[in-house]
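Q: Please find the sequence and the predicted model below.
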Amino acid sequence: MTAGAAVLAAAVGVTATALPAGAESAPPRTDRTVDVQLLSFNDFHGNLEPPQGSSGTVEEIQPDGSKKKIPAGGVEYLAQSLRTARKGHPYSITAAAGDLVGASPLLSGLFHDEPTVEAMNKLGLDVTSVGNHEFDEGRKELTRLQKGGCHPKDGCYEDGKKFRGADFPYLTANVTDEKTGKPLLKPYSVWQRKGVKIGFIGVTLEGTPDVVSADGVKGLKFHDEVETINKYAKVLNKQGVKAIVALIHEGGLPASTSYNYNCDSPGPGDGISGPITDIAKHLTPKVDALVTGHTHQAYTCTIPDPSGRPRTVTSAASFGKLYTDTTLTYDRRTHDIVRTSVKAPGTANHVVNREQPKAADMTSLIARWNKLAAPVANRPVGHISADIAGRGANAPESPLGDVITDAQLEATKAADKGGAELALMNPGGIRSDLAYKASGGEGDGVVTYGEAFTVQPFTNMMNVIDLTGAQLLTALQQQVSGPNAADPKILQVSKGLTYTLDMTKSGADRIVKDSVKLNGAAIDPAKTYRVAMNEFLAGGGDGFPVLKEGKNKYVGASDLDALTAYLTAHSSASGPLDPPKADRITIVK
């Protein structure tokens, strides 16, 4: 294949695999190979209903270079898309790369994500790796999701029905028990049909303890992704399984946010950066394809393995808005994947559009759980005059981030409520927009408890701690340095706190120290400030270790309670809340 043809093929997708040594120029014989369809997705996060606001759209590059937003997602459409894609494929596998649950909207989160596991069973998921959010409620809850049984505190949600657990295996190859050293659940799984064997190894990011509460990962160790996968690839080979797919809950950052962007331009893998690129370059050639996640980005790339051969690396964005269709050409003689061939329709991300028919069984599932959730979910808690962007905001500071931090400050500023002077919020904890007209179709501008829950589903308790001005400045610097240097995590800040972020500089120098002010006064490094934040941040989560140094901790109401109380107090049907200007952080580019 010429270099030009390879680039063109990469724009639409490549197959994963490797011909026997010395046979690279010969096409595989049809009587000894079989095409195996691999359908995959990631980071579903319990979005059974279509995600609201900008969280429920994907961006598509048009032939003229312009970009178009397409509404997408919802399990009724995801199930229909997968079932349609499987037609005509006698060998078809459906796999996922973690975070199927956790940080879920109320319809799933209220019931500890049992509805999502039930939906995954129905749509035919074969295997998944774990993601960091599978540990939000700890190892015991993850084990229950796998094995079944009613919730230890809330019990069974429907009379006469016991939760049966996941029909598919959760793979935890790099998550081990501190005492025994054994994987928490299965490290790998082998899919078999008519002599075809494909092994799946599932891992989550090694840095999971940095992005999950300490209680969620207590008693567990998280190991290096490359070392773990390479170890189990050898184990599978010894069992005669030569075709291997790695399901990795770690991802990359493509140069474009459009799902159909060619990240192999100008050359293989040149259009993508981030942790997955280093992982892909070091994973043993025994692994034939990588299905990834975590960054919520969309890409189908080709990154050469250590031997220099092309290997696909894919991710299907998040919330069930896309699925990836990869063709694995299986050689029955070598029992391996032919990685030198290229097929135009083979590997590509596809939009889960909402113009297709809904899967009737998913409609029934949603209706059943909605009936159970209705008394809680439909309670109005506020009114807004327009969409308030949060998860989908394209700037470091989001309007919804301002609302949330103002709500947290208001909930904790009284002397007997913590005495907070300012509030900080991690951007990853904002899970959705607040949409003026929600997908459920209830009254325009009405914010229900269910919608507020979708924005803040973790129910983290508010903490107020003492930080010196020097520690506060360090926290701001940690947004763009250390673990966050490559992928900045810009904290949302409450009213009164302002500063300049100079993106023309690098690392901690991006924070212009003299610009950091509280209510117009420069931050005094020697002074002590009372700072409100959720318990996850107070524990140093998301790469902010300095916040663990806070003293005189006060524990208040939950972040969700703070948000709903603020919306109720500051809005009404005749006086809805307007989106804030999001002008607290000045950006220099």
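A: Perfect, I can see it now. Predicted model only: the values in this text are computed from it and were never measured.

Q: hey, let's count contacts and neighbours off CA atoms from now on
A: Noted.

Q: The residue nearest to residue 233 when sequence neighbours are not counted and residue 430, how far apart?
A: Once flanking residues are discounted, residue 233 sits nearest to residue 286: 6.4 Å by C-alpha to C-alpha, 6 or more residues apart in numbering. As judged by C-alpha to C-alpha, to the nearest Å, residue 286 and residue 430 stand 39 Å apart.

Q: now do residue 350
A: The value you get for residue 350 to residue 430, if C-alpha to C-alpha is used, is 26 Å.

Q: Which one of these two is surrounded by more residues?
A: The neighbour comparison of residue 350 against residue 430 (other C-alpha atoms under 10 Å) goes to residue 430, with 23 against 16.

Q: this is the comparison structure:
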Amino acid sequence: MSVTPQRHRTRGRLLIAGVTALAAAASVAAALPAGAHGDDRGHGHGHGQGRTVDVQLLSFNDLHGNLEPPSGSSGTVTEEGNAEPVKAGGVEYLATHLRTARKGNKYSVTAAAGDMIGGSPMLSGLFHDEPTIEALNGLDLDVSSVGNHEFDEGRAELARMQNGGCHPKEGCYEEGKVFEGADFPYLAANVTDEKTGKPILKPYTVWKKGGVKIGFIGVTLEGTPDVVTAEGVKGLKFHDEIETINKYAKELDRQGVKSIVALVHEGGEPASPNYNYNCDSPAAGDGISGPITDIAKGVTSKVDAMVTGHTHEAYVCTIPDPSGKPRLVTSASSFGKVYTDTTLTYDRRTKDIVRTSVESANHVVSRDVGVAGDMHDLIKRWGTLAAPIANRPVGYISGKIDGRGAKTLETPLGDLIADAQLAYAKTLDPGTDLALMNSGGIRGDLAFDASGGEGDGVVTYGEAFTVQPFGNTVNLADLKGSQLITALQQQVSGSNEASPRILQISEGLTYTLDMTKTGAARVVVDSIRLNGQPIDPAATYRVAMNQFLAGGGDGYTELGKGANVLVGGDDLKALEDYLKANSSASAPLAPPKADRITIVK
């Protein structure tokens, strides 16, 4: 049976325009003086009796349209003390876990920290993520901040995700059914129209039930234009996260909303990748680094908790606010593999959160539970529409080709995609010298094992789509050798120094990356060779790259300065054509060795 969510359902709560963030909070009682809240408050334990009431906050982030269980290493999580990965994720299981967690909690609110859509597998991406919005409605999501990937298809398409309506070019996908849009508000407090200066979506909302009021403020990273195509953010301005949150927290406070959660699509890097790592050891926030730490330290103490995302990491930390008080900062990995369950104790007298009583933990979306029937039906319905396209074979491989799941800076799949783009570019201009591919644009692996009835080693269109879902064009541009050197240095310097973004390179280009050094010095310039010859700083090279890189994305500003630009065709078609030309059932393509960059550690 198919599920069509009803619009404007209240589910016993009211969402009022004004805030965005659903918080996550960690246990911080030990960090504050004992007795900070007295027994006279009469703890209500979620039943609305007495001075305080427990509000359950369920949160997740970076779903990226992964409705079906993600495959390979993208679909596993690890636990402290257990080296064996656990298979996790899949909206059928996420729904079951969330619904089970809500049982017995009269006050429960569910929030997300952005990138619910964008970079999605074919089941959702083929239909411009309408299936994911429908699934989120079915999950009873109450609010989400926007993430950078919500802007992949531009402002107008984001508005359609919120308000509904059929796709302007492709129309409605099911006869007699019009896409209804999100039941929940998308919040974009720090994204404004360049001309009017006004937020393009609601900056915040207030969740209300039984006299309890919690405000949510939603922001995405200020650097969104650096990680999205120029067309996707055209006409928009992205503002500082701290200043924006503080501005709207003050506004909420003036309205009498004292309990505030910030939904921030920016994150950190915990010292351990395990979902339940204690990042408060030896002291609060000591086990986490990255942009979210500075943001958390700068956001006003009026905000009681922060739900974050973007880095695809799992953590539950307490980072001191500007007044020195511990404050919960959480993130729930990615792809629906983990969710965070936070207890926020609300004081009816002060209308604020009692931070000494805040508790939080991440939980695995394990696949050892029953599937949610409505989500199963949703996947089946959209899968039936996608099947004629998704199951078409496009190539053959002799083994798994790791991309997103690779643990190395250069990946086999990155090499394959760069080679495919170089081969395609040579059909447009035989003089093309090399191709570059951004690692962040590779969204999965090419699995060897059959996912359906196609057989082992068969690459289907659906699998190729999952790897490259963005619909970028392959562009050509002239770059001086000096510019190419600078671009390689930008991988490991400037905004990319703390977390290097390594370009995947086509066959013939080689160099050494010395990670024992810092910044641009990591690129050993004398080692850069093209087909065995040193790069000539004064020579001109014809370079193929997708439109994102050609626009200077991911901090590669030098790539955006290319001359004689030629806009080519679809990058996924380039990959498909390469697989068809270089593989067959009797002669499958072997995984590239990923040995073009020599890494010194």
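A: Arrived safely. This structure is a prediction, so every number in the text was calculated from the model and none was measured.

Q: circling back to that earlier point, residue in the second structure paired with the residue nearest to residue 233 of the first structure?
A: Aligned by TM-score structural alignment, residue 286 of the first structure pairs with residue 302 of the second structure.

Q: follow-up on the earlier one: so the residue nearest to residue 233 of the first structure: helix, strand or coil?
A: coil (DSSP: H, G, I helix; E, B strand; the rest coil).

Q: just checking, it touches residue 241?
A: No: in this structure, residue 286 of the first structure is not within contact of residue 241 by C-alpha atoms under 8 Å, at 9.9 Å.

Q: What does residue 194 of the second structure correspond to in the first structure?
A: So, by TM-score structural alignment, residue 194 of the second structure is matched to residue 178.

Q: nope, residue 83 of the second structure is what I was after
A: Per TM-score structural alignment, residue 83 of the second structure is aligned with residue 67.

Q: The closest residue to that match other than its chain neighbours and residue 353 of the first structure: what is the separation?
A: Distances taken as C-alpha to C-alpha, 6+ apart place residue 61 nearest to residue 67 of the first structure, at 4.6 Å, with adjacent residues excluded. According to C-alpha to C-alpha, residue 61 of the first structure and residue 353 of the first structure sit 16 Å apart.

Q: These two: who's more crowded?
A: Set side by side, residue 61 of the first structure and residue 353 show more neighbours around residue 353, with 20 against 16, by other C-alpha under 10 Å.

Q: so who does the more buried one touch?
A: Residue 353 of the first structure makes contacts with 70-73, 77, 321, as judged by C-alpha atoms under 8 Å, 6 or more residues apart in numbering.

Q: Check residue 141 of the first structure too.
A: Counting by C-alpha under 8 Å, 6+ apart, the residues that residue 141 of the first structure touches are residue 135.

Q: Work out for me the element it sits within.
A: Counting by DSSP states H and E, the element that carries residue 141 of the first structure is helix 139-147.

Q: Next secondary structure after that helix?
A: That would be, after helix 139-147 of the first structure and using DSSP H and E, strand 170-171.

Q: show me where the stretch 201-350 of the first structure has strands.
A: 220-222, 243-249, 253-254, 272-273, 289-292, 298-302, 312-316, 322-331, 336-337, 348-351 (DSSP state E, counting those that start in this stretch).

Q: what's the mean gap between the third one and the aligned bit of the second structure?
A: Pointing back at strand 253-254 of the first structure there. When the second structure is superposed, strand 253-254 of the first structure averages 0.9 Å from its matched positions, counting by mean C-alpha distance after the TM-score superposition for the first structure.

Q: how about that strand, which residues of the second structure does it hit?
A: Here strand 253-254 of the first structure aligns to the second structure at residues 269-270, judged by TM-score structural alignment.

Q: Map residue 459 of the second structure across to the first structure for me.
A: Aligning on TM-score structural alignment places residue 459 of the second structure opposite residue 447 in the first structure.

Q: burial measure for that match, as a count.
A: If you count neighbours by other C-alpha under 10 Å, residue 447 of the first structure ends up with 25.

Q: secondary structure class for it?
A: Secondary structure state of residue 447 of the first structure, per three-state DSSP, is strand.
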